[in-house]
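S.K.: Compute the structure for the input listed below.
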Amino acid sequence: MLNFLEKHLNENIILEAVFKGDNLPEYTVEKNFYITEFLNNKKAVIYLGEKDKFKKESLNSLIDVLISLSRTYELNLSSFLVNDITATFFVNKLVEKYEFKNAKLYNVKTDKKEEENNLFVVYNNLKELDSEIKKVKVLADAVNFARNLQVTPPNVCNSEWLAEEVKKEVGKDSNLKVNVLTKKEIEKLNMGLLLSVNKGSMYEPRLVSIEYIGNPNSKEKTVFVGKGITFDSGGYNIKTGRYMVGMKFDMSGAAIVASALKAISQLNPKANVGAVLAITDNRVNGDANLPDAVWKSMNGKTVEINNTDAEGRLVLADGMTYAIRNLNATRVITVATLTGAILVALGQTYTGAFSTSDNLWKEIEVAAKETDELVWRLPLHDDFAKFIKKSVVADLKNTDFTGNGGSISAAMFLKEFAENAEFAHLDIAGTAEISDKPMGVMVKTLVQLALNKK
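M.R.: Here you go, the predicted structure:
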C-alpha cells in the first residue's frame, strides 16, 4: 500500500535521500540507488550520486526502486526535492508507477502471491499535493481499466462482452452519455465495412459511443475512434505461426479511447469530447470476408478487399463516419494497433502519429510531452495513396501492395473518410503491449489533450 502522512509514525524505518559530498553516516554504501540501513536508529539512506546531476530525468530509475522495496519504509519526501524536482512532480511519478505496477489485472494463476509491504510518504504539507494525487489516481485508474481489458483473453473478451464491460464501467458516470448499437442498428446505418469484417464471427458486432459535453457553448468537438478487434486471425489472409499470438491486443484502441473518456468525465475539462468504439473480431468461417469482395462504407465510398488482414482500417472508417455525422465531430483522432510496419519504423518506443492539421498535431505533441508519452509524427502524402486508389471496381483498395510505407498508406486510407473534420491517427501497434504486458498507452495523452482546452 502507498500511504501519505504529514508526520512520521516512527514505527518503521525512515528512508532519506543522500548525495555525494553530504555528511554521510559511517558505512553508507556510495552506489547509486543503494539503500544502507542503520537498524539501531530505525533509519536508512538511499544514495543518489551527485546532487546537481539528480534531476527529473533521474526520477524514473529511483521510483522503480521505491515501488519494489522489500520492507516497509517511511519516506522523507523533502530529502528528495532537489534541483527541478518538486513535491508535486515526485508524487505524480511515484503514484503513477506504483498504481501501474500494482494494478489488479485479469489473472487466473492458481499460485498468485501478494506482497504486503507498505510505503509511507511523509510530507509536512499534504494539502499542497492533494489535487495532484487525486488527478494521477484518476488517470492511473483509467489506464488500468484499459490494461485490464487489453489483457483479458479473447475467449472471454468477445465483441458483445467488451461492449457491455465498457457500458457497465463508463455508464456509472452521469457526465457521460453512453450508447451501444447492436448488429441490427449497425445494419440500418449501412456500416458495410464493419459488417464485412464481422461476417466470419459467431458474435455480433458492436458500436459504442461515449459523449462528454464540457463546453455546451462551443461547436468544437473532438472524437476518439478506437479499433476494437477482439481477436484478429487475419481472416482468409490468415496469420501464420507466432503472428497470431497476441492478437487479443488488437482491441487496444477501443479500450484506450473508452478509458480516456472515463478519466475526462472525472476531471471535468472545458471541452467537448467523444469516443467511438468499432468492435468485432476477425475470424474465418464459410461466410467470412473474401479477398476481391467489394463493400460500401457508411459514408458511401466503396472498398475492394485485397487483404482481409487489413481489417482495422475498415472498422475505423465506419467509426469515423459515425463520429462525424452522428456525433458532430469537428476533430477525429483514430487510435489503433494498425500496422506491423510501424514497428519497423519506430519499434516499441514511439507511437506513430499522422495528422492533416499542424495545429492538432502540435496539441497532441504538447499533451504527450506533459504526460511523458513518446509520439513521433510521420508524413501524410498523396504518393502513398496512389495504389489504394487504383481499384478497377471500387473507389479504394484496402491495402497498398507496393510494400512501401505501410503505416503511411494505412493512414492515407483513413484520411479518405475524414470528410471536413481535422484528422489525426495514432498507430499504437508497437506500444500497446510490450512482452505480453498491456501498457494502456496514450490514455494520458488523450486526457491531457482535453484538459489543455481552456
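S.K.: CA only for contacts and neighbour counts going forward, please
M.R.: OK.
S.K.: which SS class is Asn117?
M.R.: State at Asn117, reduced to three classes by DSSP: H, G, I helix; E, B strand; the rest coil: coil.
S.K.: so it touches Asn3, yeah?
M.R.: No: in this structure, Asn117 is not within contact of Asn3 by Cα atoms under 8 Å, at 11.2 Å.
S.K.: neighbour-wise, which of the two wins?
M.R.: Of the pair Asn117 and Asn3, Asn117 is the one with more neighbours under other Cα atoms under 10 Å, namely 14 against 11.
S.K.: how about the more buried one, what does it touch?
M.R.: Asn117 is in contact with Met1, Leu69, Ser70, Arg71, Thr72, counting by Cα atoms under 8 Å, 6 or more residues apart in numbering.
S.K.: ok, the third one to Asn125 distance?
M.R.: Distance check for Ser70 against Asn125: by Cα to Cα, to the nearest Å, it reads 27 Å.
S.K.: With the first one instead?
M.R.: Note on Met1: its distance to Asn125, by Cα to Cα, is 20 Å.
S.K.: Second input sequence below; structure requested for side-by-side comparison:
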Amino acid sequence: MIQLVSVNVVNESIFDVIILVSDGVKSLSLLEGKYNEIRLAVENFSKICCSLDEGNDWLIPSEKIPAKRLIYSSTGSIHGDFDDVRKYMKAGIAAGKRFLMTGARSPLLITLPTERFPAAQICSAIGFLHSLYTPLLNREKIENFVEKADLIGILEFKKCQKIENFVPYGSLDDFLQGIQSSFNLCRDIGDGDPQRMSPSRVVEYILKEFKDSSIKINVIENKDQILKNYPLMAAVSRSANNIEEHRARLIWLEYIGEGEITETLFIVGKGVTIDTGGANLKVGTSMYGMSRDKYGSAVLADAEGRLAMADALTEMKELVRRALKARNPHLMTIATLTGHVVLSYGHCSAAMDNGPARAVNYAEQLKQTGDVFGQPVEVSRLFSEDFAFHSSDVQTAQLKQSDIGPSVQTLRGHQGPAAFLICASGLSECGLDSAHPIKYTHLDIGHVMGAYPKCSLPSPLLTLIAHHILPKTKFQEWEVKIIS
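M.R.: Here you go, the predicted structure:
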C-alpha cells in the first residue's frame, strides 16, 4: 500500500511533482505567503490558458518551485445551486491520471479548502488515490510488483474554521491511510472476476487480510449445515453445490471496539460472485458486469440476492433479541439488489428505514452525511403497498418472493425487496408497536460503485465510515443536523 505523510511545507526535496486542486485562479490567494511560488506559477500560466478554470487538468513547468513541475487540476465552478463536493473527487481522479503520465513517483497533493465543502481535501485525496489503484489480478501476476507511487505527501491546508473543526491538524494522512486500506480491500473483492473471487477464494482472501487483526472470523461452508440453518441461501447455491470453489460460504466478521460502546451494527452484505440469472437466464448483454453482484458484501438484490440475505438477516435479528446488552443495535442489509434503483437514482444509493429506524431519522441523517462526503444517498420510504405486493397469491405460502417481471418493469421495484426482507426475516414483528423494536435499514446500492469494466470507487463505504466511525475517533467531532 502506498505510504501517505502529512506535511506543512512544499520545499521538501523528496517530492518530485506538486499537485494543486482548486476551484479557480481566484482561490489562489490562499497560497500567499510561504506558498507564493506555486500561486505565481499557476497565475502566470493562466495568462496563456484561458480555460484553466473550466474543470481541466494541466502540467505546468516552473523553475521557481522545488519539484520543477506542477499539475493543476480544476474542479470548475463550485458555486452553482447543484454543484457538490464530488467535483473535488473528480478533480483528484483527473490529477492522478495526469500524474501517472509524468513518470513521477512522489507527489505532494495540495487541495485548496473551501467553506462550502469542508470535506474537499478528503474527497480530492480519495479521488487521487483511486487513480493509483492496481487491480488484485495485476498485482498477483507481477512477481516483484511495485506501487504506482512511492510516497504521497498531503499538505494539510488550514485556512477555514470549518476545516479546523473537521479533521484535527496532523491526522489527515492517518485517516486517508485507513480509507485507502478499506477501499483497496473492497475493490479487490468487488472487482475480482468470478474465478479469482469465487466464494472459496473470497474466504481465503478475507482470512489472509484479517490475519492477526482484532476481527473475529467464522466461516460456515459445510453444505449440510447451510442447508439446515440457511435454507434460502442453500436454494440459491443449489446449482453450484457440486463445484467446490463456487458453492456457498457464509462469512461472519465480528469487531468489538475499545472503550465505551455507543452503537452496535449488525450488517448483512450480499455477495453473489456471478449473477447468471438462475432459472431466468440473463440473455443478450444482461449478464455483462454481473461479477460485481457481490459488492454489497464487499462494502460491508436481485431475487436470488434477497433470498441469500434473508437467512443471515433472520439470524442477526435473533442475535439482537438475545443480546439485550447490545448498545443501540441497528440491523442493515447492503446489496447491489435491483436495476430499478439504478433507473430511479443513478449514481445514488437508496436507503429504506423500517419504523424504529425512521423514528430516529436514520436514513435522512445518512443522506446528509453522504452529501458532505460526496457519496449521495437518496431516501426511499416504505408503504403498506410494498408489503401487500409480496403477500402470497396461493394458500400454501405466506410470502411471494418476486413478480414475474424484472424490477425495472415493476412499480416501486426497489422498495418491494426491502419489504420482503422485513417479512421473511421476522422483522415485521419488531416494529414500533412491538415489545422490542429493532432498527433496520436496507441499502440498495445499485451501480453506485461504477459500471464494469472500469475500476470501481467503493460507495457508499465512505458515507458509512463517516457516519458511524469518524465521529467516534480522534479524527473528528461533528454532528449531521437535519434541515427542517
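S.K.: hang on, the earlier thing: could I get the contacts of Asn117 of the first structure as CSV with secondary structure?
M.R.: Below are the contacts of Asn117 of the first structure laid out as CSV (three-state DSSP):
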residue, secondary structure
Met1, coil
Leu69, coil
Ser70, coil
Arg71, coil
Thr72, coil
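S.K.: count of residues packed around Ile206 of the second structure?
M.R.: Neighbour number of Ile206 of the second structure under other Cα under 10 Å is 15.
S.K.: Tell me the counterpart of it in the first structure.
M.R.: In the first structure, the residue paired with Ile206 of the second structure is Val166, using TM-score structural alignment.
S.K.: Look at its match and tell me its secondary structure.
M.R.: Taken by three-state DSSP, the conformation at Val166 of the first structure corresponds to helix.
S.K.: now the strands for the stretch 201-350 of the first structure?
M.R.: 206-213, 222-232, 272-282, 294-296, 302-304, 331-336 (DSSP state E, counting those that start in this stretch).
S.K.: With respect to Lys386 of the first structure, which of the ones you listed lies nearest?
M.R.: Minimum separation from Lys386 of the first structure across the strands of the stretch 201-350 of the first structure (Cα to Cα) falls at strand 302-304, 14.4 Å.
S.K.: which residues in the second structure does the closest one align to?
M.R.: Across the second structure, nothing matches strand 302-304 of the first structure (TM-score structural alignment).
S.K.: Tell me which other helices or strands that strand touches.
M.R.: For strand 302-304 of the first structure, the contact count by 3 or more Cα pairs under 8 Å, 6 or more residues apart in numbering; DSSP states H and E identifies strand 294-296, strand 396-397 as packing neighbours.
S.K.: Pick the most buried one from these.
M.R.: Of all those, strand 396-397 carries the top mean neighbour count, a mean of 23, counting by mean count of other Cα atoms under 10 Å.
S.K.: what about Ala140 of the first structure, neighbour count?
M.R.: By other Cα under 10 Å, 23 other residues sit near Ala140 of the first structure.
S.K.: ok so it is a strand residue?
M.R.: No: applying three-state DSSP, one finds Ala140 of the first structure to be helix, outside a strand.
S.K.: Mind telling me what it corresponds to in the second structure?
M.R.: The alignment partner of Ala140 of the first structure in the second structure, by TM-score structural alignment, is Gln180.
S.K.: can you tell me how far its match sits from Val202 of the second structure?
M.R.: Taken as Cα to Cα, the span from Gln180 of the second structure to Val202 of the second structure is 20 Å.
S.K.: Then Met332 of the second structure?
M.R.: Noted for Met332 of the second structure: a distance of 21 Å to Val202 of the second structure, by Cα to Cα.
S.K.: which of these two has more neighbours?
M.R.: Using other Cα under 10 Å as the criterion, Met332 of the second structure and Val202 rank with Val202 on top: 23 against 20.
S.K.: now the helices for the stretch 201-350 of the first structure?
M.R.: Remark: helices assigned in the stretch 201-350 of the first structure by DSSP state H, counting those that start in this stretch are 252-267, 312-325, 341-346.
S.K.: coming back round to it: how about the nearest residue to the match of Ile206 of the second structure, chain neighbours excluded?
M.R.: Once flanking residues are discounted, Val166 of the first structure sits nearest to Ala258: 7.0 Å by Cα to Cα, 6 or more residues apart in numbering.
S.K.: so that neighbour makes contact with Tyr212?
M.R.: No: Ala258 of the first structure is not in contact with Tyr212 according to Cα under 8 Å; the separation is 11.4 Å.
S.K.: ok so, going back, which one of the strands of the stretch 201-350 of the first structure lies closest to Asp22 of the first structure?
M.R.: Asp22 of the first structure lies closest to strand 331-336 among the strands of the stretch 201-350 of the first structure, at 48.7 Å (Cα to Cα).
S.K.: by contact count, what packs against the closest one?
M.R.: Counting by 3+ Cα pairs under 8 Å, 6+ apart, strand 331-336 of the first structure packs on strand 222-232, helix 252-267, helix 312-325, strand 422-427.
S.K.: about what we covered before: please identify which of Ala258 and Tyr212 of the first structure sits among more neighbours.
M.R.: Ala258 (30 against 26).
S.K.: what separates that one from Asn179 of the first structure, distance-wise?
M.R.: 12 Å.
S.K.: Show me whatever sits in contact with both of these two.
M.R.: Residues touching both Ala258 of the first structure and Asn179 (Cα under 8 Å, 6+ apart): Ile210.
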